[in-house]
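Visitor: Model the structure of this input:
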Amino acid sequence: MLVIVTRSSDADDALQEAWLRWERLPDGSVDDAGAFLRTVVTRICFDMMNSARARREIYAGPWLPEPLVTEGGPEDRATLDDTVSVAMLAVFQRLTPAERTAFILHDVFAAPFVEIAETVGRTPAGVRQLASRARRRIREEAPSRSTDRSEHQGAVEAFLAASTGGDFTRLLKILDPDVVWRSDGGGLVTAARVPVVGHEKTAHFVQQVMQWVDLSTARILRREVNGAPGLVLIDRTGLTIVLAFTVHDGFITEIDAVVNPEKLRHLHM
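Guide: Predicted coordinates:
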């Protein structure tokens, strides 16, 4: 569900509305409960996606999905799930609502094209084309990413040590030459309005961010961010920064920083 709408509050609202509609149905009026609920939830999410897309057209600065932050992953899990990473969810959001719905329902949940067609108001052949187009865009736009948990964790730890220690040279060594830093403040919190590109510019930017933070009183927490090792920084003023990382061949290639307080309300730190 969250892969489709990317906000936990929207996912909760969609499930609650679907349940209310289910409860209002007369007994025995639905032959296939699973198909019915899947269709209802999808239609609700489809409407949410269209509304969210309109809001993002006037969004201040880069838009990033609401982060999922948890205490930690299973100790015995050696690989990462790429489908819920912040970078991958951002790619999903660049698809049209119809493309995203067709791809996720068919490729992830194995729903038949006929069923999806009823939801998005297209023919089955049209839905097949939507899923194919979405698949192609995801292959082209999804960043290369290591699925090895220890490699990812090592890069995050190296970043943390270098950034908190003010070690510019060490920071450059862990950042890919073409690394991209994206900040989502939503116009509510000071953040870079355009992506910062390149390891030197990013390293300088990270140092500037750290200068704003009193490390003697701030809390820096190691957390799972969308299923991968990440960081949460909370300073004494209450400012919270959630950092998600994309790692490839041992280097950090993308850093996604969510500071928009409206996207962090669901967090309990």
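
Visitor: all contacts plus neighbour counts: C-alpha atoms, from now on.
Guide: Will do.

Visitor: I'd guessed Ala134 sits against Leu95; true?
Guide: Yes. Here Ala134 reaches Leu95: they are 6.7 Å apart, a contact under Cα atoms under 8 Å.

Visitor: Show me which of the two is the more surrounded one.
Guide: Ranked by neighbour count (other Cα atoms under 10 Å), Ala134 and Leu95 place Ala134 first, with 24 against 19.

Visitor: Helices along the chain, start to end?
Guide: In the chain, the segments counted as helices under DSSP state H are 2-5, 8-23, 33-56, 86-93, 97-103, 113-120, 124-141, 149-164, 168-174, 199-212.

Visitor: most neighbours per residue, which of these?
Guide: Highest mean neighbour count among the helices of the chain (mean count of other Cα atoms under 10 Å): helix 97-103, with a mean of 25.

Visitor: who touches the residue nearest the centre of the chain in this structure?
Guide: Centroid check for the chain by Cα atoms, centre = their mean gives Val86 as the closest residue, at 2.9 Å. Each residue near Val86 by Cα atoms under 8 Å, 6 or more residues apart in numbering is listed here: 64-65, 67, 225-226, 244, 256.

Visitor: for Val156, same thing?
Guide: Going by Cα under 8 Å, 6+ apart, Val156 touches 229-230, 245.

Visitor: Going by distance to Lys201, which of the residues you listed wins?
Guide: Phe245 (16.9 Å; Cα to Cα).

Visitor: Quick check: the closest one touching Asn226?
Guide: No. Between Phe245 and Asn226 there is no contact under Cα under 8 Å: 9.9 Å.

Visitor: Of the two, give the one with the bigger neighbour count.
Guide: Ranked by neighbour count (other Cα under 10 Å), Phe245 and Asn226 place Phe245 first, with 26 against 23.

Visitor: now the other sequence, so there's something to compare against:
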Amino acid sequence: MTQPQQAGPDQLAFQQYRTLLFSVAYRILGTAADAEDVVQDAWLKWSAADRSHVADPKAYLTRIVSNLAMERLRSTRHQRETYVGPWLPEPILTGPDAADGVATTDSVSMALLVVLETLSPLERAVFVLKEVFAFSYAEIAEAVERSEAAVRQAAHRAREHVQARRPRFTADRARQRDVTERFFAATAGGDINTLMELLSPDVTLWTDGGGKVRQALKPVVGLETVARWFAALGTATYQGIEPGQMRAELTWINGGPGVVFHGPDRVVATLTFDFDPEGRISTIHNVANPDKLHAVADGTRHELS
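Guide: Below you'll find the model as predicted:
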């Protein structure tokens, strides 16, 4: 973000809430690049505003970011609906510290962000502000410029929708990390038997190439099919990269353990996982669209609130 070298009171106030603003924008939009743009636009609006009438900078900035994010989400809706293959959110590196807070981790998981894609822009903003950041209905009504009654209705619809599509289980972080590590080793070794132990019977693999790289255009479903897909990774050329040139690393993506695949000169894909009540992998999200890998490729670990 381009800002003056000398931090004045207005900049200090903005920086105090910058992590919050990015966290709100990213959850509403599902893309780090758009979230950064929204935060930058919020800075410009904040800089130009008459702040003598701003009693609560946090509420004021949240309102700006929420409305900018909803506006951008509406403008990209057609693009997402006509996307080639499944549209998945843009992954971000979060670091292991994000895993300390289960609520924070769950609210930025790829699985939840995928469900949030099915909400209207208003429902999504209301859900994020209420369920993730615990804003009151009155605060949200002011932020999204709707009546409190309309906000309550939107919150109810969004909550029911998310609960129906995103069952929540007690997160055993150590178990998830262990399963991811074993999956990583089994994939590298082509060990299909171990892969079948680690995957849920109805496991689903979603792949996002966006028409830029070759990926499955429909979800890959079923234990044996998905296991064979990953067992073959160590012997197959991927995006023109020979197996010997491919490097994979375990890291933290969207608050949970994930895998980043590197070619000689670029990041080529990420994997993130969702788990069933027994701790087996139930969903795998594979993002390979190069347009969605910039946030991972630049190595920035995002702080989230």
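
Visitor: returning to what we had before: which among the helices of the first structure is found nearest to Gly187 of the first structure?
Guide: Per Cα to Cα, nearest to Gly187 of the first structure of the helices of the first structure: helix 33-56, 12.1 Å.

Visitor: The closest one against the second structure, how far on average?
Guide: With mean Cα distance after the TM-score superposition for the first structure, helix 33-56 of the first structure departs from the second structure by a mean of 1.3 Å once superposed.

Visitor: give the contact list for Val84 of the second structure.
Guide: 209-211, 217.

Visitor: ok, so of these, who is nearest Leu199 of the second structure?
Guide: For those, the closest approach to Leu199 of the second structure (Cα to Cα) belongs to Leu217, at 21.2 Å.

Visitor: mind checking how far the aligned partner of that closest one in the first structure is from Trp181 of the first structure?
Guide: Matched by TM-score structural alignment, Leu217 of the second structure corresponds to Arg193 in the first structure. In this view, Arg193 of the first structure and Trp181 of the first structure are 11 Å apart by Cα to Cα, to the nearest Å.

Visitor: who has more neighbours, these two?
Guide: Shown here are Arg193 of the first structure and Trp181; by other Cα under 10 Å, Trp181 has more neighbours (24 against 16).

Visitor: Now for that one: which residues touch it?
Guide: Trp181 of the first structure neighbours (Cα under 8 Å, 6+ apart): 195-197, 202, 254-257.

Visitor: What does it correspond to in the second structure?
Guide: Under TM-score structural alignment, Trp181 of the first structure pairs with Leu205 in the second structure.

Visitor: Please apply the same query to Ala111 of the first structure.
Guide: So Ala111 of the first structure corresponds to Phe135, using TM-score structural alignment.

Visitor: Go ahead and confirm its match touches Val128.
Guide: No. Look at Phe135 of the second structure against Val128 with Cα under 8 Å: they stay out of range, at 9.1 Å.

Visitor: Now do the aligned residue in the second structure for Asp32 of the first structure: how many residues are near it, please.
Guide: Matched across to the second structure, Asp32 of the first structure falls on Asp56, judged by TM-score structural alignment. Residues within reach of Asp56 of the second structure, counting by other Cα under 10 Å, total 9.

Visitor: what's the answer for His53 of the second structure, then?
Guide: 8.

Visitor: Next: Thr190 of the first structure.
Guide: Neighbours around Thr190 of the first structure, by other Cα under 10 Å: 12.

Visitor: From the opening residue of stretch 176-192 of the first structure to its closing one, how far?
Guide: 19 Å.

Visitor: and it, which residues are buried?
Guide: Using 16 or more other Cα atoms under 10 Å as the burial criterion, the residues of stretch 176-192 of the first structure that qualify are 176-186, 191-192.

Visitor: Between these, which sits nearest Asp13 of the first structure?
Guide: Gly186 (22.1 Å).

Visitor: now that closest one: how far from Val197 of the first structure?
Guide: Distance, Gly186 of the first structure to Val197 of the first structure, by Cα to Cα: 20 Å.

Visitor: cool, Ile255 of the first structure as well?
Guide: With distances taken as Cα to Cα, Ile255 of the first structure is found 10 Å from Val197 of the first structure.
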